[in-house]
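In: Below: sequence and its predicted model.
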Amino acid sequence: MRDLHLPGRSTVHARNGMCATSHPLAALAAVDVLRRGGNAYDAAVAASAVLCVVEPMSTGVGGDCFVLAAPGGGNRLIGLNGSGRAPRAADAAALRAEGMETISIDSIHSVTVPGAVDAWERLIAAHGTMALGDLLAPAIAHAEEGFPVSPRVARDWKLGEARLRRQAGGADVLLPGGAAPACGDIVRFPRLARTLRAIAEKGRAGFYEGEVAQSMVAFLRAHGGVHTLDDFAATEATWVEPVRTSYRGYQLAELPPNGHGVTALMMLKTLEGFDLAALDPSGADRIHLEAEAARLAFDVRDGHVADPDFAAVPMDHLLSDRLADEMRARIDMERAMTGIAPFTGPIYRDTVYVSVVDRDLNAVSFINSIYFQFGSGFADPGTGVNFQNRGAGFRLEEGHPNVLQGGKRPLHTIIPAMLMQDGRAVMCYGVMGGAYQPVGHVHVATNIVDYGMDVQEAIDHARSFHVAGRLELERGIDDHVADQLAAKGHPIGRPDNPWGGGQAIWIDHARGALIGGSDPRKDGAALGW
């Protein structure tokens, strides 16, 4: 139990259902659905829709989602990939001919077709119990009637203000009153409310066809995009088989590529050969091991992970004991590795995550995102939709597995997770925050498995991430530990913002209870009944 003399959060305990997410209004919407007889799938969609209104810098209907679920809390898992594809006319050679070497996060070519709305409908049709229109009602109400801006949301909104002014439609749609709102301000999104109503009334057709789709496509093409109505109409989320690896009597389950959940699995397989429990959980050796395992896994990820519809992804190799042994052999406990390319992808800490477990123990791990802060920054004034920039995850090098191609899905960073033990789901969780996510999955899982932390302690615990050639340490990591890491050869930095956020629900099968935690780095909460 935590020291009650010190600031902190207690775990949340309930019997009949629980939601943990990054905003209290979304958690409340989910619990309301559960209390009205809906299940965890229904509740997750309701929460996600609210987050698309109240956290517009992190998610939206112009983005993507992924779902990993354990029906009845059992061993059978289901996965849904709701990531959108590049327009059919997208062409890497054409962009190279224009002098582009990468796809900028601010480029219209970074806008992939949104996949979230189709995934919502597909999930509810297959596993939900309530009408999609009923589940969107709370989000519509917040968009029409207004919602008060919470502290972390206000901070992130202000950080994105200058960029929104540069992007077409960004200021019009996302800077109400001409400026980023302050904490406590009431914000309304009437145009987004109309779009949500169209989805509520017509389902996916209200978004991917008709007036809403026509407005979005016209906007994108007017600003240089090659998107078509056919691209939107053809959007289809796909059911996928989750992948797993074992770790000290547990299994971690992730979704397969084009997401990079396999990065977390590679890290765990590497770390299993070290006695983490013998190390100080906040000490230099533990942080060093985690960083080195991540650097190796990201290096492998960047060479192999792509859309399996377009490239052969060698999953057997990536999850092999041989690769784990090779990676482990490269780690020196006294010195940071040299000769490995640093991860240099876009650094952001947005995205939203929803964990829901209902009274029947259906466990739903659900993540929704527009990628970078406010996505591409492009927003259609006709519909109130701000578009993701997932296309920045593509490469432009000819022959690379993740090269941009028409109809292809990019390497994707948002990853829901599920921890299993003895053939049952025991923790439904996720750690948002861009490329940091697989590191966060491993950090939280090892906090629990190796160090015996509860879910709230595991989420609270200070984080680090080796990125752009530096080991960036949150301020919760002591200066003397930073000095020890520097002595091992790690260039040290201190990030302005913390690494991501996270939520988790632990399923206590023996006592029939749910135990939730929510990240203090965000504004959210775990709520149960």
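Out: Looks like it came in fine.

In: only C-alpha atoms for contact and neighbour calcs from this point on.
Out: Will do.

In: Check which element follows the helix or strand hosting Ala137 along the chain.
Out: Assigned by DSSP states H and E, Ala137 belongs to helix 132-145. Proceeding N to C from helix 132-145, the next assigned helix or strand is strand 147-148, under DSSP H and E.

In: Report all helices and strands that that next one contacts.
Out: If contacts are counted by 3 or more Cα pairs under 8 Å, 6 or more residues apart in numbering; DSSP states H and E, strand 147-148 sits against strand 186-187.

In: Now do the buried residues in the helix or strand following the strand it packs on.
Out: Note on strand 186-187: by DSSP H and E, the next helix or strand toward the C-terminus is helix 190-202. The neighbour-count check on helix 190-202 (16 or more other Cα atoms under 10 Å) flags 190-201 as buried.

In: Structure two is appended below for comparative analysis:
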Amino acid sequence: MLITKKKFLQVMEEVEPGLMTGSDTVYFCVIDSQGNACSFVNSTYMGFGSGLVPKDCGFSLQNRGASFSLHRGHVNCVAGWKRPFHTIIPALLTDSATTSEKPVLLAALGVMGALMQPQGHVQVLLNMLEFGMNPQQALDAPRVYVQYDHTTEQWSVNLEEGVGQEVAEELRRRGHKVNWPITGHKRSQFGRGQIITVGDWWNPSVNQTDPPSRVLWAGSDPRADGCAIGY
């Protein structure tokens, strides 16, 4: 069947938008046998990014510049030598309180998910530091997402399923707007992360005076595709 260009364009004008793409953010971390580490976030931002593909390359360029403001005098107004507001924050955790000349690597970690990223970093890190969770447990634990609605100019506290009802009720008693429980696909707002730790420094039963372990521990977030692999 042959179709003319004019007819094709007429058909396409009647096509309703279907699946909306996300921000396509990917995080991964790697630590090799020599202790070299990489903590990496890639995000094309807003669907397929800028839509520009370098010649003979199989990827599109990101369009984080969309986060700039075009209003003159605005602190985030586009200009030379400036970077747009973003939340891309892959992390390396180190310990400088050692006798060695260089800080000691403790972990490579990261949590994706827009404004949840800094909140997710803090929560999974505290899960290990304060509650003695291993990397996988730290990622599995239910999370809290403090969100600001620019339309209503209100703050809300989103609590993932697994957080106790008594916590939600106490926060409401203190005057917070609380959404609980967040279930199903809506849990994606709590981000997705990966962690590799060097040793089990997060384990409260470990004698900190013993020589530090070099065994690698890894975890992968159950809220998205991912896996922890040893080699």
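Out: Structure received. Just so it is clear, the model here is predicted, and its values are computed rather than measured.

In: still on that earlier bit, point out the other helices and strands that the helix holding Ala137 of the first structure packs with.
Out: Checking 3+ Cα pairs under 8 Å, 6+ apart, helix 132-145 of the first structure ends up next to helix 40-54, helix 190-202.

In: The closest residue to Glu144 of the first structure other than its chain neighbours: what's it in contact with?
Out: Once flanking residues are discounted, Glu144 of the first structure sits nearest to Pro190: 5.3 Å by Cα to Cα, 6 or more residues apart in numbering. Applying Cα atoms under 8 Å, 6 or more residues apart in numbering, one finds that Pro190 of the first structure lies in contact with 143-144, 384.

In: if we go to 10 Å?
Out: By Cα atoms under 10 Å, 6 or more residues apart in numbering, the contact set of Pro190 of the first structure is 140-146, 173, 196, 383-384.

In: distance of it from Ala297 of the first structure?
Out: Counting by Cα to Cα, to the nearest Å, the gap from Pro190 of the first structure to Ala297 of the first structure is 44 Å.

In: now do Leu404 of the first structure
Out: Distance, Leu404 of the first structure to Ala297 of the first structure, using Cα to Cα: 23 Å.

In: Out of the contacts of Pro190 of the first structure, which is nearest to His13 of the first structure?
Out: His142 (27.6 Å; Cα to Cα).

In: That closest one: neighbour count?
Out: By the measure other Cα atoms under 10 Å, the count of residues near His142 of the first structure is 22.

In: That one and Leu25 touch, don't they?
Out: Yes - between His142 of the first structure and Leu25 there is a contact under Cα atoms under 10 Å: 9.2 Å.

In: residues in the second structure aligned with whichever helix in the first structure runs longest?
Out: In the first structure, taking DSSP state H as the definition, the longest helix is helix 284-304. The counterpart of helix 284-304 of the first structure in the second structure, using TM-score structural alignment, is absent.

In: against the first structure, where does the biggest strand by length in the second structure fall?
Out: In the second structure, taking DSSP state E as the definition, the longest strand is strand 104-112. Counting by TM-score structural alignment, strand 104-112 of the second structure pairs with residues 424-432 of the first structure.

In: just checking, Tyr145 of the second structure touches Gln119?
Out: Yes - with contact defined as Cα under 10 Å, Tyr145 of the second structure counts as touching Gln119 (7.1 Å).

In: hang on, the earlier thing: for the longest helix of the first structure, which positions count as buried?
Out: 284-298, 300-302, 304.

In: Same check on stretch 358-368 of the first structure?
Out: Quick answer for stretch 358-368 of the first structure (16+ other Cα under 10 Å): 358-359, 361-368.

In: Quick test: name the residue nearest the centre of the first structure.
Out: For the first structure, Ile414 is the residue whose C-alpha lies nearest the centre (Cα atoms, centre = their mean; 3.4 Å).
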